[in-house]
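Enquirer: need the 3D shape of this:
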Amino acid sequence: MDAFCECLSGVIKSGRYFVGVKETLKAVSSGEAMLVIIASDTSVGLKTDVEKKAKKGKVEALVFAGSMKEMGRVCGKSFKVSCMAITDQTAAAVICSMVDGA
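Expert: Now for the predicted structure:
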């Protein structure tokens, strides 16, 4: 997971992402989102809703192995982050390949 977090940190530094449910879903519906990442301890209902909307928008959704608190920390936030959208296509492809190769 360290390489994954390092890659995610690079995305955060680039500023090509959105955090939070509203911002993530807005990025999906506008076509900006290339990848959606959901924290593992996000409520089942919310996780299902985000996954459905991502699938409808033809955006891959991955579940982050860590908690919302850990995802917030990786994102450089002092609060919990339930989901995020990555808008950088290259970074999204790298993260997907890391998960597929694991």
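Enquirer: only C-alpha atoms for contact and neighbour calcs from this point on.
Expert: OK.
Enquirer: in which helix or strand does the spatially most central residue of the chain reside?
Expert: In the chain, the centroid-proximal residue (Cα atoms, centre = their mean) is Ile37; its distance is 2.3 Å. Assessed by DSSP states H and E, Ile37 sits inside strand 35-39.
Enquirer: let's compare: structure for the following, please.
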Amino acid sequence: MIDIDKALASAVKTGKVSFGSNTALQNAKTGKAKMIVLAANCPKDIKEQIEYYGEISKVPVITYKGGSMDLAEVCKKLFIISALSIRETGDSDILKLIEQ
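Expert: A predicted model of the protein is given here:
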């Protein structure tokens, strides 16, 4: 079983990750992200839009078990994060989450 916290931290540190729901929505529409992670408390309308476009463009969308403050803590950021897009994973093995 993969530790999502460690995988996310590694992706943020070594890969290319964009923060914010607007960017996540754009990446879901264009299919530029390898994966999108949403906080558990991401606003419902935004979450539904990102999931809808993610499904169309074949970008996996997962919901993180914690809220936006927890997600920010894992990513070592000083701002809350409701959504993040992983464009390149770097040394992280986070994409194995979708295979399970």
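Enquirer: any idea what the TM-score is?
Expert: Superposed pair, TM-score by TM-score structural alignment, normalised by the length of structure 2: 0.83. Supporting alignment: 98 aligned residues with a Cα RMSD of 2.2 Å.
Enquirer: related to what we said a few turns ago, so who does the closest residue in space to the residue nearest to the centre of structure 1 that isn't next to it in sequence touch?
Expert: Nearest in space to Ile37 of structure 1, with sequence neighbours left out and distances taken as Cα to Cα, 6 or more residues apart in numbering, is Leu62 at 4.8 Å. By Cα atoms under 8 Å, 6 or more residues apart in numbering, the contact set of Leu62 of structure 1 is Leu35, Val36, Ile37, Ile38.
Enquirer: closest to Ala54 of structure 1 among those?
Expert: Nearest to Ala54 of structure 1 among the contacts of Leu62 of structure 1 is Val36, at 7.2 Å by Cα to Cα.
Enquirer: in structure 2, what residue spans correspond to helices?
Expert: 4-14, 21-30, 44-56, 68-74, 96-99 (DSSP state H).
Enquirer: quick one: contacts of the third one?
Expert: Taking contacts as Cα under 8 Å, 6+ apart, the residues outside helix 44-56 of structure 2 that touch it are Ser21, Ala24, Leu25, Ala28, Lys29, Gly31, Leu38, Pro60, Val61.
Enquirer: where in structure 1 does that helix align, residue-wise?
Expert: With TM-score structural alignment applied, helix 44-56 of structure 2 matches the range 44-56 in structure 1.
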